[in-house]
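**Q** I'll drop the sequence and a predicted model, then ask my questions.
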Amino acid sequence: MRSPLLRTLVADVRAGKPDAEEAFWRYAAVTGTPLVEPDPEGDPDHRLVTFVRREDPAHPATHVLALVHTVTDKDRHAGDLAPHLMQRVDGTGVWAISHRLRADHRASYQFHATDGTREDALRADRASWLRVLDHAEPDPLNDRAPLPSRDGRNPASVLELPEAPPQSRIRRRDDVDRGRTLGTEVDGRSVTVHLPPGHRPDGGPYALAVLLDGEMWGPVLGVGDILDNLHADGDLPPTVAVLVDTMGRRMQDLACSAPFVDWLADTLLPWAEREYGAGADAARTVVAGQSAGGLTAAFAAFRRPDRFGLALSQSGSFWWPDDERGSEWLTGQYAWAERRPVTLHLEVGLQEWMLLQENRRLRNVLRARGYDVRYREFNGGHDYACWRGGLADGLAALLGEG
């Protein structure tokens, strides 16, 4: 047991100290969880992070998994969830597990408690994992705003260590002017539009941000608040955002699909120009996406630079397609084709073991070919807890200059 706080609890319980466990929980409630302590190895760039869960006497658990986004996923992909089983502290209702993490780590996390066998708790096949995600719960003692979810799943708690990059624009603020959010359809596809404060149809031309996976960014994550904050802070010119629903068609639309990108360029953008005065200037039009959406954002700039002069890719799936055609197809296209007049902003998490090297290789190719490319790595994973701050920073970097 590496945590000094837990070792003190164990010692107090063994010594019969009255109220030892209640004192521990009072401390956790005041400080918030997870518990963050100095690195036991003395490295100032790391912390010991201990996740704790209080046993529910009405529903006692036999096993509890701590699901730390991407950290746990890596072992799940390897078929071994055992390192993520929490331990019950003897003589208490405290479940705990500690991780040594770099001091700039950010991640969403949840707990999954079961009352079955250890074998059942550790099943790592896809069907079992999806059931875990369907029932996992947030940490009730975490005092940060939870990360919302969709499809009936519970929200997640968020771990932010002291040196994690600030995310000052993600919270709804009462002191900013509000834009308007509208739901509509374009050519049979659902889209959400967020208009900047004071928007007038004849007041353009406006900059345009096309966000893929709109059903996540709109009703779940409330990206309108991020955009309103950017406008209020002067970090973004008046910008119309069009959020395109793609989560039900990811494999068709977000795998370097020429028909989809052409639909964006030839149907969606002319519509946005007619209705809202945005999207006429490729140099002020950004397409943004995450994961397969990040791949598609970079592909859109490659295929249709006449409409998309800016691309924001977060954790882009640049390994694609990884079949008989080979892998990293889009990187090869950027390497050998005529250079496009586009600017790309790429970011990827240091914990994304399946994407980090692929994103670095694309960055290297873009730089070698003379592209204007902005690149950063954050200490996190494939996680909206990281992406929402990165989206704000990327939009400001691409559209906010000049």
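**A** That came in fine, so what should we check first?

**Q** only C-alpha atoms for contact and neighbour calcs from this point on.
**A** Noted.

**Q** helices or strands next to the helix or strand Ala311 falls within in the packing?
**A** Using DSSP states H and E, the element containing Ala311 is strand 310-314. Counting contacts by 3 or more Cα pairs under 8 Å, 6 or more residues apart in numbering; DSSP states H and E, strand 310-314 is packed against strand 285-290, helix 292-303, strand 343-349, helix 384-399.

**Q** Mean neighbour count added to the ones you listed, as JSON lines?
**A** Below are the helices and strands packed on strand 310-314 laid out as JSON lines (neighbours: other Cα atoms under 10 Å):
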{"stretch": "strand 285-290", "mean neighbour count": "27"}
{"stretch": "helix 292-303", "mean neighbour count": "26"}
{"stretch": "strand 343-349", "mean neighbour count": "25"}
{"stretch": "helix 384-399", "mean neighbour count": "21"}
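
**Q** between the ones you listed, which one is nearest to Asn229?
**A** helix 384-399 (9.2 Å; Cα to Cα).

**Q** quick one: that closest one to strand 343-349, angle?
**A** Per axes from the mean of the first three to the mean of the last three Cα atoms, to 10 degrees, the angle that helix 384-399 makes with strand 343-349 is 160 degrees.

**Q** Flag every buried residue along stretch 183-196.
**A** Across stretch 183-196, burial judged by 16 or more other Cα atoms under 10 Å covers 191-196.

**Q** and here's the other structure:
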Amino acid sequence: MRGWLLALLLWLALAAPAHARDEGHFISHEVPSAFVPQATVTVWLPPGYARETRRRYPVVYMHDGQNLFFKERSGYNKIWAADRSALRLIADRKTRPFIIVGVDHPGKERYQRYFPVKVAEPLLRAGIESSAGPLKGDAYLRFLADELKPLMDRIYRTRPQARHTAVAGSSMGGLISLYALTERPDVFGKAAAVSTHFALIGPDDLAKAPGLGETIKGAWRVYLYNQLRAPRGRKLWMDHGTATLDAHYAPYQQVIDAEAKRLGWRQGRDFESRVYQGAEHDENAWAARLDEIFGWLLSDWK
């Protein structure tokens, strides 16, 4: 009975007048978890999903779900407009149709949820937790990989393999996206780490502690050496702007790029690292380059 009801609700959500242009459909879920508080998840299904009942679709999992699709839900009246980017790329045949799963952030605990716990050495981690609270990146990753993705694979016609599963986010969301690629390559085969906060802490805190920046760079070198490994078919997009918070990112990004190359990742094929002159640290900037991000990362979904 429960399965029949779910199927009926899904059909009703996808039903549209015959004359209406199909621009995809949104469905919202409240997803319980053993690892994080119940999460609000917004799913965008691409055009044709309801008609092509045998077709299966790759999936992009994105963080900060409030800021992906609807301005009225966003914290800053700015959005990625991720569905609009997907529509353009699909229409231009730059990638095959794909599903987007947007996971809401938890509000004031966003920093802790998206923190890549294993990157920080014990002393640095202890200092961060003493001020910010317990770091929860590992718990969130378990939710994504072991609870949410299996649920989405049951409800929707997905292509469940890692090569057909991407994860994307910005700032702290960029951190947890890279972390997903390194910690769970069995689940996530592609990642977009946009305007990634590789510094781990804020520029004011870094300025108060001379030498801390070098410690953080060293922590990244150790972590990537142990965890990133060879690409083996994975793809990684990274970028940053040069204004506002992004102005502080270049020295850290250079470390990440160098380590990726040392481990056999080839720029332009396995990973990309781009700088957007004048771009700020906000959703408008990320929306402006999302076609480029998706276009490169998802180019083999054809």
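**A** Ah, there it is. For clarity, every value in this text was computed on a predicted model and none was experimentally measured.

**Q** so what number do they get for TM-score?
**A** Here the TM-score for the pair of chains, by TM-score structural alignment, normalised by the length of the second structure, is 0.69; 228 aligned residues with a Cα RMSD of 2.3 Å.

**Q** in the helix or strand just after the strand holding Ala311 of the first structure, what's buried?
**A** Using DSSP H and E, the helix or strand that follows strand 310-314 of the first structure in sequence is helix 329-336. Of the residues in helix 329-336 of the first structure, 329-331, 334-335 count as buried by neighbour count, 16+ other Cα under 10 Å.

**Q** now those residues in JSON lines, with distance to Gly316 of the first structure?
**A** Output for the buried residues of helix 329-336 of the first structure, formatted as JSON lines (distance: Cα to Cα, whole Å):
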{"residue": "Trp329", "distance to Gly316 of the first structure": "13"}
{"residue": "Leu330", "distance to Gly316 of the first structure": "11"}
{"residue": "Thr331", "distance to Gly316 of the first structure": "11"}
{"residue": "Tyr334", "distance to Gly316 of the first structure": "15"}
{"residue": "Ala335", "distance to Gly316 of the first structure": "17"}
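
**Q** of all those residues, which comes closest to Glu377 of the first structure?
**A** Taking those together and measuring to Glu377 of the first structure by Cα to Cα, the closest member is Thr331, at 18.3 Å.

**Q** Not counting sequence-adjacent ones, nearest residue to the closest one?
**A** Leu362 (5.4 Å; Cα to Cα, 6 or more residues apart in numbering).

**Q** Quick one: map that neighbour onto the second structure.
**A** Under the alignment by TM-score structural alignment, Leu362 of the first structure pairs with Ile256 in the second structure.

**Q** going on from the strand or helix carrying its match, what's the next piece of helix or strand?
**A** Using DSSP H and E, the element containing Ile256 of the second structure is helix 250-262. Using DSSP H and E, the next helix or strand after helix 250-262 of the second structure towards the C-terminus is strand 271-276.

**Q** Okay, strands next: where are they in the stretch 51-200 of the second structure?
**A** 59-62, 99-103, 165-170, 190-194 (DSSP state E, counting those that start in this stretch).

**Q** can you put these in a markdown table and add distance to Ala139 of the second structure?
**A** Below are the strands of the stretch 51-200 of the second structure laid out as a markdown table (distance: least, Cα to Cα, whole Å):
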| stretch | distance to Ala139 of the second structure |
| --- | --- |
| strand 59-62 | 16 |
| strand 99-103 | 14 |
| strand 165-170 | 16 |
| strand 190-194 | 19 |
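
**Q** ranking those strands by burial, who's on top?
**A** Neighbour counts (mean count of other Cα atoms under 10 Å) averaged over each of the strands of the stretch 51-200 of the second structure peak at strand 190-194, with a mean of 29.

**Q** Have a look at how far, on average, it is from the first structure.
**A** Strand 190-194 of the second structure, aligned to the first structure and superposed, deviates on average by 0.5 Å (mean Cα distance after the TM-score superposition for the first structure).

**Q** and that strand, which stretch of the first structure?
**A** Against the first structure, strand 190-194 of the second structure falls on residues 310-314 (TM-score structural alignment).
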